[in-house]
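Peer 1: My questions are about this predicted structure, shown below with the sequence.
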Amino acid sequence: MRVLLVGGGGREHALSRSIAASPLLTRLWAAPGNPGIAEHAECVPIGVEDIPALVAFARDNAADLVVVGPEAPLTLGLADALAAAGIVCFGPSAAAARLEGSKAFCREVTSAAGVPGAEWARFDDPAAARAYVRAKGAPIVVKADGLAAGKGVVVAATVGEAEAAIADIMEARVHGASGATVVIEECLTGQEVSFFALCDGTDAVPLAAAQDHKRVGDGDTGPNTGGMGAYSPPPVFNDAMRDDVMNRIIHPTLAEMARRGTPFRGVLFAGLMVTATGPRLIEFNVRFGDPECQAILMRLDGDLLAALDAACRGRLRDLALGWSADPSLVVVMAARGYPGTPAKGGTIAGLDRAAAIPGARVFQAGTARRADGTLVAQGGRVLGIGARAPTLRAARDAAYAAVDAVEWPDGFCRRDIGSRAL
């Protein structure tokens, strides 16, 4: 198969590594890719939101399948444009991608489907939103309705914090047009779990679960980020819970989306809260998570490309994937200043030494190469340093040993990834 992978982050580096290992693959391109992805694919300088150029490239190069990593091109209609050109795409239509693109839409769908989740309300007027918060009290969750690169959610411990979040999102527009509407939700308590299922519009099969670390600092302190590390599988999430999530969350959502005429095809990422009464939905994403993707794909022993193709062609019932029982863990190394303004241009060395640690893998995200070949930081979350081992403690030890082999003065990471499970 000739495959075009859309994206250029750590998630796409993990996807490119797994796709490149498939015996089905004949050629792999990545748009735009990054220096790590270039080890597995031919990188082409096309931005992820340049829909016409992506479609033209896939058509001109006779791509058999386009695999979309990030959410933005999906919400912009890349899958629809590819379908109109007769090209198969792993990823939902723009209408189905609203499950992530609009938190209010997601809650409308899941409420209609009877999915267990948080009590919620939608507001277009900041004064009404503030009045609701005062009536409900805190803790409470304030979310920008649209996409905000994983940073549009504020878990407010006080009413004052919630009101400040409403002002930032709706009035200061710190997330742009995504904050024109907010969704305010009950603050669920328990352990968060990221769960992934492959969907073909009517059927779904479970992939794997992971636990992410959203806060920037050790001990879950500081602001939310796109994710500072993850591990898989989470001890709190057993097979019975997986089946419960499939039966009460994934399948009802697929049925409701099909009923609305917008069947969902691709990977459905359920952000869950495991509460005292069972798992409840926090939100849906319509793509692999980052860094969860790196963690779960380190455990995949089956053919990822065959699985993605089966989801696109309605053949999930015939799919058999193998998963290692060995746990995995990935630590994100971010640039100084993240999640605010990250320091860019700092040189990075030692990745070969990091990758040589037994069981370790290095995923590049926000990196670039200078003309002289020097690797430099070019983003906020820059590297994902992971490991798979017979125990989670051994995976954590290997991952941090690999982190310590990296030479990057501007980089930092959390030192407690996986501590809850351990």
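Peer 2: In hand now; what should we look at? These figures come from a predicted structure and were not determined experimentally.
Peer 1: drop to CA atoms for contacts and neighbour counts, all remaining ones
Peer 2: Will do.
Peer 1: and whichever strand or helix holds residue 393, how far from the chain's centre?
Peer 2: Secondary structure from DSSP states H and E places residue 393 in helix 392-405. Helix 392-405 sits 22 Å away from the centroid of its parent chain (Cα atoms, centre = their mean, to the nearest Å).
Peer 1: ok, now how distant is residue 232 from residue 255?
Peer 2: When Cα to Cα, to the nearest Å is the yardstick, residue 232 and residue 255 sit 28 Å from each other.
Peer 1: Beyond the helix or strand containing residue 305, next helix or strand please.
Peer 2: Residue 305 is part of helix 304-312, with elements assigned from DSSP H and E. In the C-terminal direction, the helix or strand that comes right after helix 304-312 (DSSP H and E) is strand 328-335.
Peer 1: also this one, for the comparison:
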Amino acid sequence: MKVLVIGSGGREHAMVWKIAQSPLVEEVFCAPGNAGIAGQATCVSLKVDDIDGLLAFAQQKQIDLTVVGPELPLTLGVVDRFRAAGLTIFGATRDAAQIEGSKSFCKDLMAKYGVPTASYGTFTDCDEAVAFIKQQGAPIVVKADGLAAGKGVILADTVEQAVAAVESILCEGAFGSAGARVVIEEFLEGEEASFLAFTDGERIVPLASSQDHKAAYDGDTGPNTGGMGAYSPAPVVTPEIHDKIIEQVLKPTIAGMAAEGCAYSSILYAGLMIKDGELKVLEFNARFGDPETQPLLARLKSDIVPVLLACARGDLSGVELEWHDKAAVCVVMASGGYPGDYAKGHAIDGLDAAAGIEDLVVFHAGTTLQDDSIVTAGGRVLGVTGLGTTVAEAIERAYQGVKTINWKDVHYRSDIGRKALNR
């Protein structure tokens, strides 16, 4: 069969890498892809928001399965368009993708169906938002309502910081139309975890637990990013917590989506805060996480293609996932200055040497080919993913790879996975 993956990041490279291993697959295409993906798939010069172009390509090449990586094409209705044309596609419909595309929709859904989450308020008026902040006090969280590439969440330590965030988003348009509305919510303490599960709208097939590292710098300091690293399994998700996530979070959310007329059949990602054996939902994503996908797929023993097909066809009955016993750790190597301004076009050294390290996979994110050299082309550049019999071993292997690779002004965190060691 022929498979098309939509996207160009580390998540999509991990998907292509895993899909290409399937005996069911003859050819993999990726639109637009990157320099690393080009080694395992045919890259196609189509942007992720070019729905007409993607549909025409899939029809022309007689693609048997399309897999959507990023959130933007989901919210633009790529799944609806493909299905209307009779094509098999894995991803959330436009209505279902609201769970990520609108934080106010997501919070209202959780409030209505009893899913544990932080208390909140939703605002389009700057003065009302500021008054709410002053009434609530700090620390407090300010979120742009729409999609902001993982950067639309501001954890404000003071009232002044929160007010500045509201003014930047609502009044000055820092995130454009994505910031036409803000959600302001209670600051939650605890340890974060990511929990992903396939669902066909009724059945739930959970993936292994994982933990992302959102902050730019060591010790979870600095601005929020799209994610600076992840590991799996995450010991904070105990068997008891695992069961609570299924019963208190996934089941009522999936039932609630169906009741609201936007049945959910895809991968559902719950970002959680866990403290003292209790949990609350920080956010939902309507797609695989990045960088959680990299360690998760590195650990997945099962062929992923039959699972993606079953989910796309709306019937997960009989589907089970098998996992390798090894732990996996992904360290994101980013451009200096990310998530702010950064330079592009720096030549990357050491990729061949890293490719020779056992139990190490380097997933490309922001890379491109330039005169036969691989150069930086984005904020998050590589996801260096190590495997080991323990998380400690996987950390060691990942950082062995990181230290082998270099470019001008490279930046990465040195503490990815440390929380697992502390447990």
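Peer 2: That came through fine. Computed from a predicted model, the values in this text were never measured in an experiment.
Peer 1: Once they're superposed, tell me the TM-score.
Peer 2: The TM-score (TM-score structural alignment, normalised by the length of structure 1) is 0.98; 421 aligned residues with a Cα RMSD of 1.0 Å.
Peer 1: Look at residue 142 of structure 1 and say how many residues are nearby.
Peer 2: If you count neighbours by other Cα atoms under 10 Å, residue 142 of structure 1 ends up with 26.
Peer 1: Map residue 299 of structure 2 across to structure 1 for me.
Peer 2: Residue 299 of structure 2 maps onto residue 299 of structure 1 when the alignment is built from TM-score structural alignment.
Peer 1: next one: residue 311 of structure 2
Peer 2: Aligned counterpart of residue 311 of structure 2 in structure 1: residue 311 (TM-score structural alignment).
Peer 1: residue contacts, the residue lying closest to that match once chain neighbours are set aside?
Peer 2: Of all residues beyond its chain neighbours, the one nearest residue 311 of structure 1 is residue 200 (4.7 Å), with distances taken as Cα to Cα, 6 or more residues apart in numbering. By Cα atoms under 8 Å, 6 or more residues apart in numbering, the residues touching residue 200 of structure 1 are 264, 265, 266, 310, 311, 312, 313, 314, 315, 316.
Peer 1: a markdown table for those, including distance to residue 340 of structure 1 and neighbour count?
Peer 2: Listed next are the contacts of residue 200 of structure 1 as a markdown table, based on distance: Cα to Cα, whole Å; neighbours: other Cα atoms under 10 Å:
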| residue | distance to residue 340 of structure 1 | neighbour count |
| --- | --- | --- |
| 264 | 34 | 29 |
| 265 | 34 | 27 |
| 266 | 31 | 27 |
| 310 | 40 | 19 |
| 311 | 37 | 26 |
| 312 | 38 | 21 |
| 313 | 41 | 14 |
| 314 | 42 | 16 |
| 315 | 43 | 15 |
| 316 | 41 | 20 |
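Peer 1: Residue 331 of structure 1: which of those residues is nearest?
Peer 2: Using Cα to Cα, residue 266 is the member of the contacts of residue 200 of structure 1 that lies nearest residue 331 of structure 1, at 26.2 Å.
Peer 1: name the element the closest one belongs to?
Peer 2: Taking DSSP H and E as the definition, residue 266 of structure 1 sits inside strand 265-275.
Peer 1: quick one: the most centrally placed residue in structure 2 from residue 206 of structure 2, how far?
Peer 2: Relative to the mean C-alpha position of structure 2, the nearest C-alpha, by Cα atoms, centre = their mean, is the one of residue 289, at 2.0 Å. The gap separating residue 289 of structure 2 from residue 206 of structure 2 is 14 Å, by Cα to Cα.
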